[in-house]
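Q: sequence first, predicted model second:
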Amino acid sequence: MARQGTRARGWSGLGAAWVAACLGLSAAQAADEGPVRIGVLVDLEGTYADIGGLGAVEAVRMAVEDAGGSVLGRPIEVVSAGGQNKADVAASIARQWYDSGVDVITDLPSSAMALAVINLANEKKKLALVTSAGSSDITGKFCSPYAAHWTWDTYAMAKGTGAGVVKQGGTDWYFLTADYVFGQALERDTAAVVKASGGRVLGAVRHPLNTQDFSSFLLQAQGSKAKILGLANGGTDTINAIKQAREFGLTDSMQLVALIAFLSDVHSLGLKVAQGLLLTEAFYWDQNEETRAWSRRFFARMKRMPSMTQAGAYSGTLHYLKAVKAVGSKDPEAVMAQMRRTPINDFMTHDGVLRPDGRVVRDMYLFQAKTPTESTGEWDLYKLVRRIPGNEAFRPLGEGGCPLVR
């Protein structure tokens, strides 16, 4: 069942319909006059709970507070629920939310969930801001005029980490891949970058989501004689794979490369295990005064530093609310057009651009996990290797196969 935050007074979807009937208004007009409602569809207990979860819900609430708690003289409501990382569960919740007056749904931790909700957004003509899921297909063949892909994607991770490792001499790759949409896209995008950069892919093995025992998969990787093990998975799968690879001594012959890893993953692993790990992120709490100030606010509420997807949930929500205010309406086409017209500027993004395919283009960053002796505190985990300009990090607009791009 959906967990719902404190509701401000306002008409429900049925109330809006009743008013429309009484006053002769269209259903669309009545819906546009109600409160602004934001749904945060997260992973509460599974693989991606630490990178989004309740922290993403809190980040959205922070954005609502910073927008003043209301817009166009109407209250802003936030509802939240756990989608169990299942497309059918996510679609069911999203349908209920859209039908009851939710204007935009955000977070969406798995690519399967995100694609299911985007399909509904198309049907309902409502908005979806994907701030956690990563498949580059979201702005490729599945792009939507009602969706934005906010924080990162598999192409950017492949460009940032994959190309960087090949340049450092890591040319022979083997992939350990989560066997669903996200993992497959991450392997595909990284393999293309590795080959284009002069490297070789010697093979891959795929594992189910939420795998506890990686021993058989790691033995297959070791048998490939590759020098680089690319982890095309995420969350607790990445954490468990790294831990077990080190326990089995795999790191004596192969370098581990986390193609998608988050601050919470490195924190969970500890620097003794994670030291030297290369990873690409859109945000790190200790980059500058702006990132530190916002992150300290978040820490005061959640007692942990934010992930890039939690920062992205704030960024996407605030940009959406600014667009609603600018156009004087919740109309999804008008709001999305305004979001595309307006540069994205906040603590994590400077002069970001929302493209016609739904991709937000911003700078990305290649980081390396510090050694225990380099760290000065619990959350002092990264050192910057390279800033990657947005036009280099993300796939060129015309190469994704998005039917919206002419």
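A: Nice, thanks for sending it over.
Q: only C-alpha atoms for contact and neighbour calcs from this point on.
A: OK.
Q: which other helices and strands does the longest helix seen in the chain contact?
A: For the chain, the helix reaching the highest residue count under DSSP state H is reported as helix 308-327. For helix 308-327, the contact count by 3 or more Cα pairs under 8 Å, 6 or more residues apart in numbering; DSSP states H and E identifies helix 53-66, strand 70-71, strand 104-107, helix 332-341 as packing neighbours.
Q: use this one as the comparison:
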Amino acid sequence: MKSALLAAVATSALLLAAPASAQGVKIGILNDQSGVYADYGGKWSVEAARMAIEDFGGEVLGQKIELVTADHQNKPDLASSIARRWYDVENVDMITELTTSSVALAIHELSKEKKKIDIVVGAATSRLTGDACQPYGFHWAYDTRALGVGTGGALTKAGGDTWYFLTADYAFGYALEKDTSEIVTANGGKVVGSVRVPLNSSDFSSFLLQAQSSKAKIVGLANAGLDTTNSIKQASEFGIVASGQKLAGLLMTLAEVNGLGLQAAQGLVLTEGYYWDLNDKTRNLGERFLKRTGRMPSMIHAGTYSATLSYLKAVKAAGTKDPEAVAKKLKELPVDDDFAQGGKVLENGRMVHDMYLFEVKKPAESKKPWDYYKLLATVPGDKAFFTAKDSGCPLTK
């Protein structure tokens, strides 16, 4: 009996000391699931990650793939607390989606400290692969530079040469205003002013009046999610577009267009990294997602699918979950899936792929549900994003 007891104790000790790899591969989706960005990413991004895991086969290296999720409520301190627990206690191997730039920057720094991989999809700031880059950090789907090149460049070239910005008052808004302003001025335009708007505002009237009085040809909405849809609705009430100014939704996705409806959104010019009706591959993902959720994916949802799938492919190719080896493979493997075709990951962690400039259709032009966009131009990835050399990332020096 004594020897049996000792054997049981020894077995328990071995189980407790078992490496994290024996516990499977664990992926975390950390995003806004209840606030201003809940429709933009939220539970739909979780479903996209589930799709990727299922498509991969549910296991990698003979280990089950597990998905955990949490709502960070757009609070960097809460997000950091959750991520720290995931890394230290729950053996989460990779965190993705990470809506909200202030959150993404905080988790990016924590992931560097813990030597864990994060793949940002929902947050926009180009700083993630610029001055804030780190060896285990990646950025998928889009960034503020790509949005500025697409929407800012196109509208300025088309004669919208004076701009006024309504800017979300945190890291994302600042980066989007900065990157778009640089594109506007490089194309011969001028920024005549801007105003900072608190996140999750309900009343945009005073900010819109300032934009209206500026007489700028373009009112650039450097915000996202419900903030964008609310500012567009209230701009209509003030007659801003009717009086001759044009609204530029600098970060709008299919989710926000759907929320507005074509009657309100028609004519808006925007840039996305994905649209379900572009080609056979994007339609395949879109139609499967629609069957599961009742809605078509935006670039955030499709990007989360791609980021999750790419991570799993890198783990398989590396033959290990070791972050150094997986990060190396992420930068070596091409990204060719239902989100992006011909994508590549640069040394600074930026996934480069084509971006698309769209105009929202008039209601009469839409022939079927979710038929919302007219393609105006394809922006090649090497034109949309900073090169690794020009990004400001210390890793590339």
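A: That came in fine, so what should we check first? As the structure is a prediction and not an experimental result, all values here were calculated from the model.
Q: kindly reformat the helices and strands packed on helix 308-327 of structure 1 as a markdown table containing mean neighbour count and distance to Ala90 of structure 1.
A: Formatted as a markdown table, the entries for those read as follows, by neighbours: other Cα atoms under 10 Å; distance: least, Cα to Cα, whole Å:
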| stretch | mean neighbour count | distance to Ala90 of structure 1 |
| --- | --- | --- |
| helix 53-66 | 22 | 14 |
| strand 70-71 | 19 | 27 |
| strand 104-107 | 29 | 11 |
| helix 332-341 | 18 | 21 |
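Q: turn those into TSV, columns for distance to Asp137 of structure 1.
A: Converted to TSV, those look like this (distance: least, Cα to Cα, whole Å):
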stretch	distance to Asp137 of structure 1
helix 53-66	23
strand 70-71	33
strand 104-107	17
helix 332-341	19
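Q: which one, of the ones you listed, ends up nearest to His207 of structure 1?
A: When those are compared by Cα to Cα, helix 53-66 sits nearest His207 of structure 1, at 23.5 Å.
Q: one step back: which bit of structure 2 covers the longest helix of structure 1?
A: Equivalent residues of helix 308-327 of structure 1 are located at 299-318 in structure 2, counting by TM-score structural alignment.
Q: next: stretch 372-389 of structure 1.
A: Mapped onto structure 2 with TM-score structural alignment as the criterion, stretch 372-389 of structure 1 occupies residues 363-380.
Q: residues making contact with that stretch?
A: Residues outside stretch 363-380 of structure 2 that contact it (Cα atoms under 8 Å, 6 or more residues apart in numbering) are 150, 254, 257-258, 262-263, 266, 277, 296, 353-361.
Q: quick one, which of those residues are buried?
A: Taking 16 or more other Cα atoms under 10 Å as the criterion, what is buried in the contacts of stretch 363-380 of structure 2 is 150, 254, 257, 262, 266, 277, 296, 353-361.
Q: ok, which pair from those is furthest apart?
A: Leu262 and His353 (27.7 Å).
Q: returning to what we had before: can you give me the buried ones in the match of stretch 372-389 of structure 1?
A: Neighbour counts over stretch 363-380 of structure 2 (16+ other Cα under 10 Å) mark 370-374, 379 as buried.
Q: now stretch 242-258 of structure 1: buried residues?
A: Burial within stretch 242-258 of structure 1, assessed by neighbour count using 16+ other Cα under 10 Å, is assigned to 242, 244-245, 250-251, 254-258.
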